[in-house]
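> This is a predicted model, with the sequence first.
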Amino acid sequence: MQIFYDHNSLQSFIKSQRERNATIGFAPTMGALHDGHLSLYAKARQENDIVVASIFINPTQFDNVKDLQKYPRNFDKDIQILENSSLVDAVYIPSDKDIYPEVMERKKYDFGGIEKEMEGEFREGHFDGVGTVVEKLFLQVQPNTAYFGEKDYQQLAIVEQLVEIRDLPVKIIGVPIFREKNGLAMSSRNVRLSETQRESAKIIYETLLMIEEWFRVITIPEIIERVSKIFEDEEGMVLEYFKIADEKTLKETDFFYKDKNYRAFIVVFVDDVRLIDNIHLS
């Protein structure tokens, strides 16, 4: 596995792959790697000649400086995880200057309104920061296909919209949520949970599975009431929001229409650790 710490060295590698018509699969990360990330690279390995990873903690997508400061950083461990996986041919670990050579600021995008829903209500400017860094990475890595996990479903939708509005020659693939044995969605934030908290947090996925059953037989207001009651009774947990939304527009709905697809989204604080999850309602 080759490691590139600057854009210039990466460029030479990408050029050599392009000259031999190799297809490039890519998944950008902010490090703190886990098996969920590796599931992206496993999918990329199946579908491409070359697989490229990136590790860059992007300042412009953090609306809270404390969250940026607390974000876990262990690049040596991340590199070892990638090497041991044998799934990745190259990893790009750029400096801030490689991504933001002139000034560190986020572009303004019009994502058609999906950026204002759910996470957009709570994290001002977040998706402009995501769009900014993903666009820059796509231009530098030049992938044929890029892979994003469905745990951050709204982010996946944002990237799909980014590719469309910027007319970028990249195919976007969503990869199903990778879960721990108890059902908890795999996340870099899980390392901040105690063993007891991690076990208790399985209630998040268990609730989503119940919602998948309930939505066939009861109304959305009734589902919302049941979900609220579940987390009122869970010590050390606070439900930040729960929504059922149209998968395409991400707009919240209060009624199910047969010709549309829906997804349930949930965000729960376990003490000060913010966990997100979702499930397709089929």
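Received it, and whenever you're ready, just let me know what you need. Numbers count the residues shown, from 1 in each chain.
> going forward, measure contacts and count neighbours with C-alpha atoms only.
Fine.
> end to end, how far does stretch 257-273 reach?
One end of stretch 257-273 to the other measures 35 Å (CA to CA, to the nearest Å).
> Tell me where the chain has helices.
Residue ranges of the helices in the chain, as given by DSSP state H, are 7-19, 35-47, 65-70, 75-85, 96-99, 119-122, 126-141, 153-166, 195-200, 202-214, 220-232.
> What is the neighbour count of K66?
Counted with other CA atoms under 10 Å, residues neighbouring K66 total 9.
> Sorry, slip of the keys, the one I care about is V238.
For V238, the number of neighbouring residues by other CA under 10 Å comes to 18.
> about what we covered before: the helices of the chain: which one's closest to P28?
helix 126-141 (7.7 Å; CA to CA).
> chain center to the closest one: distance?
Distance, stretch centre to chain centre, for helix 126-141: 13 Å (CA atoms, centre = their mean, to the nearest Å).
> Likewise for stretch 211-226?
26 Å.
> With stretch 159-178 instead?
A distance of 12 Å separates the centroid of the chain from that of stretch 159-178, by CA atoms, centre = their mean.
> Now do the end-to-end distance for it.
20 Å.
> For it, list every residue counted as buried.
Neighbour counts over stretch 159-178 (16 or more other CA atoms under 10 Å) mark V159, E160, Q161, L162, V163, V170, I172, I173, G174, V175, I177, F178 as buried.
> got the contact list for that stretch?
With CA atoms under 8 Å, 6 or more residues apart in numbering as the contact definition, stretch 159-178 has outside contacts at 35-36, 39-40, 43, 111, 131, 134-135, 138, 142-151, 156, 185-186.
> repeat for stretch 33-41
26-27, 29, 51, 53, 78, 81-82, 85, 87-88, 147-149, 175, 177-179, 186-188.
> Look up how far I14 lies from the nearest residue to N74 once chain neighbours are set aside.
For N74, ignoring the flanking residues on the chain, the nearest one in space by CA to CA, 6 or more residues apart in numbering is A32 at 6.6 Å. Applying CA to CA, the value for A32 to I14 is 25 Å.
> got the contact list for the residue nearest to N74?
Going by CA under 8 Å, 6+ apart, A32 touches P72, R73, N74, F75, D78, S188.
> let's see it at 7 Å
P72, R73, N74, D78, S188 (CA atoms under 7 Å, 6 or more residues apart in numbering).
> Buried residues in stretch 49-59, which are they?
Residues of stretch 49-59 classed as buried by neighbour count (16+ other CA under 10 Å): I50, V51, V52, A53, S54, I55, F56, I57, N58, P59.
> With stretch 68-85 instead?
So, applying 16+ other CA under 10 Å, buried residues of stretch 68-85: P72, F75, D78, I79, I81, L82, E83.
> Return the member of these nearest to E195.
Once CA to CA is applied, the member of the buried residues of stretch 68-85 that ends up nearest E195 is P72, at 18.3 Å.
> Got another one to weigh against that:
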Amino acid sequence: MEIIHNPKELQQRALELRAEGKTIGLVPTMGYFHRGHLSLMDEARKRADVLITSLFVNPTQFGPSEDLENYPYDLDRDAALASEHGVDILFAPKKDDMYHGNHCTWVTVPDLTEILCGKSRPVHFRGVATIVTKLFMLAQPNVAVFGQKDWQQLAVIKRMVRDLDIPVEVVGHPVVREESGLAMSSRNVYLKDEERQQAPMIRKGLLKLRQEVENNISDCDTLKENLRNFYRTEIPLGTIDYIEIVHPDDITPLVKIEGPALCAVAVQIGSARLIDNILV
């Protein structure tokens, strides 16, 4: 496996690979790999001749009071795991190489980013859309794989690719979970013992909501209030950021479930902000 730090070097390498007729798969990450990340690499490995994984803790998607400085990072550990999962090129740039001192160009997808995580993290998706666009320009992928745990992010990237005619296939990959049902996240390392015991209730509450829908409860306000009460009881250490039921594609809020719907939640437990979702 080759490790590249310089963006222009990666771009030149990718252009050469495309000229040779190779297909490129990309898995963008912020590192500290867990089984969720590795499953994305495995999926991309099946779809391309060359697999590139990026490892970059992107500062522009963090707000001023968020956990940028504490976000876990271990390049040697991650490089070993990436190599084991068939990564050909690990791209690990430095901040100053990805953003010039007078950087002022941003990519925004406003219609899909005004609620859910975008409401409490107003700069987040601007940073996500911008860095993913840059990675697409540098890695020149034919296909890019993203996790469905970050469903809103996936919807934003799909819309961005459609609207800007970016020639890459965006693939969503199912959530990978711990044995307890907790969605895997690099931020899970922040959880203390008692917090980790309560965190799986996020998923159990979503499963309860799905059962209510199957029992013909379709009013979204009722479903959200029931879930809110469940979390207040079962996750006393947690603070609910949001509980929303939206259309899966355009992330618009729903009043009543009459077709495909996504229930998405964010709960702060200690210093870990955890997100999850379920299709109903």
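Here it is on my side, so go on. Bear in mind the structure is a predicted one, so any value in this text is a computation, not a measurement.
> of the buried residues of stretch 68-85 of the first structure, closest to E199 of the first structure?
P72 (21.4 Å).
> Find the nearest non-adjacent residue to that closest one, please.
Per CA to CA, 6+ apart, closest to P72 of the first structure is A32, 6.1 Å.
> how near is that neighbour to I203 of the first structure?
Going from A32 of the first structure to I203 of the first structure by CA to CA gives 24 Å.
> surely R177 of the second structure meets M184?
Yes: R177 of the second structure is in contact with M184 according to CA atoms under 7 Å; the separation is 5.2 Å.
> Of those two, which one has the most company?
The neighbour count for R177 of the second structure versus M184, taken as other CA under 10 Å, is higher for M184 (22 against 16).
> In the first structure, what residue corresponds to the more buried one?
Aligned counterpart of M184 of the second structure in the first structure: M186 (TM-score structural alignment).
> Check L207 of the second structure too.
Per TM-score structural alignment, L207 of the second structure is aligned with L209.
> What number of residues are in the vicinity of its match?
Neighbour tally, L209 of the first structure, other CA under 10 Å: 15.
> what's the closest non-adjacent residue to it?
In space, L209 of the first structure is closest to I279, 7.9 Å off (CA to CA, 6+ apart).
> I figured that neighbour hits L208, correct?
Yes: look at I279 of the first structure against L208 with CA under 7 Å: they come within range, at 6.4 Å.
> F256 of the first structure -> the second structure?
The pairwise alignment with the second structure assigns F256 of the first structure to I257, based on TM-score structural alignment.
> From V50 of the second structure, how far off is its match?
Plainly put, I257 of the second structure is 42 Å away from V50 of the second structure if you go by CA to CA.
> before we move on, what about K149 of the second structure?
Look at K149 of the second structure and V50 of the second structure: by CA to CA, they are 25 Å apart.
> and the closest residue to K204 of the second structure other than its chain neighbours, how many neighbours does it have?
Distance criterion CA to CA, 6+ apart; nearest residue to K204 of the second structure, sequence neighbours excluded, is G181 at 7.7 Å. G181 of the second structure: 14 surrounding residues under other CA under 10 Å.
> any idea how far G181 of the second structure is from G25 of the second structure?
29 Å.
> residues in contact with I93 of the first structure?
Counting by CA under 7 Å, 6+ apart, I93 of the first structure touches F4, Y5, S54, I55, F56.
> go with 10 Å
3-7, 10, 29-31, 53-57, 75, 79 (CA atoms under 10 Å, 6 or more residues apart in numbering).
> From S228 of the first structure, how far off is the counterpart of E169 of the second structure in the first structure?
In the first structure, the residue matched to E169 of the second structure (TM-score structural alignment) is K171. Between K171 of the first structure and S228 of the first structure the computed distance is 38 Å (CA to CA).
> next one: R198 of the first structure
R198 of the first structure is 20 Å from S228 of the first structure, by CA to CA.
> swap in L208 of the first structure?
L208 of the first structure is 12 Å from S228 of the first structure, by CA to CA.
> And these two? Which one has more around it.
Taking other CA under 10 Å, L208 of the first structure and S228 do not tie; L208 has more neighbours (21 against 16).
> pretty sure the more buried one contacts I276?
No: look at L208 of the first structure against I276 with CA atoms under 10 Å: they stay out of range, at 11.4 Å.
> who touches both of the two?
By CA under 10 Å, 6+ apart, the residues touching both L208 of the first structure and I276 are F265, I266.
> who's in contact with D76 of the second structure?
Contacts of D76 of the second structure by CA under 10 Å, 6+ apart are A82.
> how about it, what's its partner in the first structure?
By TM-score structural alignment, D76 of the second structure lines up with D76 in the first structure.
> if I look at that match, how far off is K97 of the first structure?
21 Å.
> again, but for I230 of the first structure
Counting by CA to CA, the gap from I230 of the first structure to K97 of the first structure is 46 Å.
> For Y262 of the first structure, see how far away the residue nearest to L209 of the first structure is.
9 Å.
> Need the overlap of contacts for these two.
Both I279 of the first structure and Y262 are in contact with I244, where contact means CA under 10 Å, 6+ apart.
> Just the endpoints, please. Distance across stretch 180-192 of the second structure?
Here the two ends of stretch 180-192 of the second structure are set 15 Å apart, with distance taken as CA to CA.
> returning to what we had before: wait, what's in contact with the match of F256 of the first structure?
I257 of the second structure neighbours (CA under 10 Å, 6+ apart): V213, N216, I217, S218, D219, C220, L223, I245, V246, H247, V280.
> which of those residues count as buried?
Members of those classed as buried by 16+ other CA under 10 Å are V213, S218, C220, L223, I245, V246, H247, V280.
> Would you agree the fourth one is in contact with V213?
This means L223 of the second structure. Yes: counting by CA under 10 Å, L223 of the second structure touches V213, with 8.1 Å between them.
> how close does E119 of the first structure sit to M186 of the first structure?
From E119 of the first structure to M186 of the first structure the distance is 19 Å (CA to CA).
> same deal with G36 of the first structure?
Taking CA to CA, one finds G36 of the first structure at 6 Å from M186 of the first structure.
> Are there residues contacting both of the two? Which ones?
Overlap of the contact sets of G36 of the first structure and M186 (by CA under 10 Å, 6+ apart) consists of K151, I177, F178, R179, E180.
> To which residue of the second structure is the first one aligned?
What it means is K151 of the first structure. Using TM-score structural alignment, the equivalent of K151 of the first structure in the second structure is K149.
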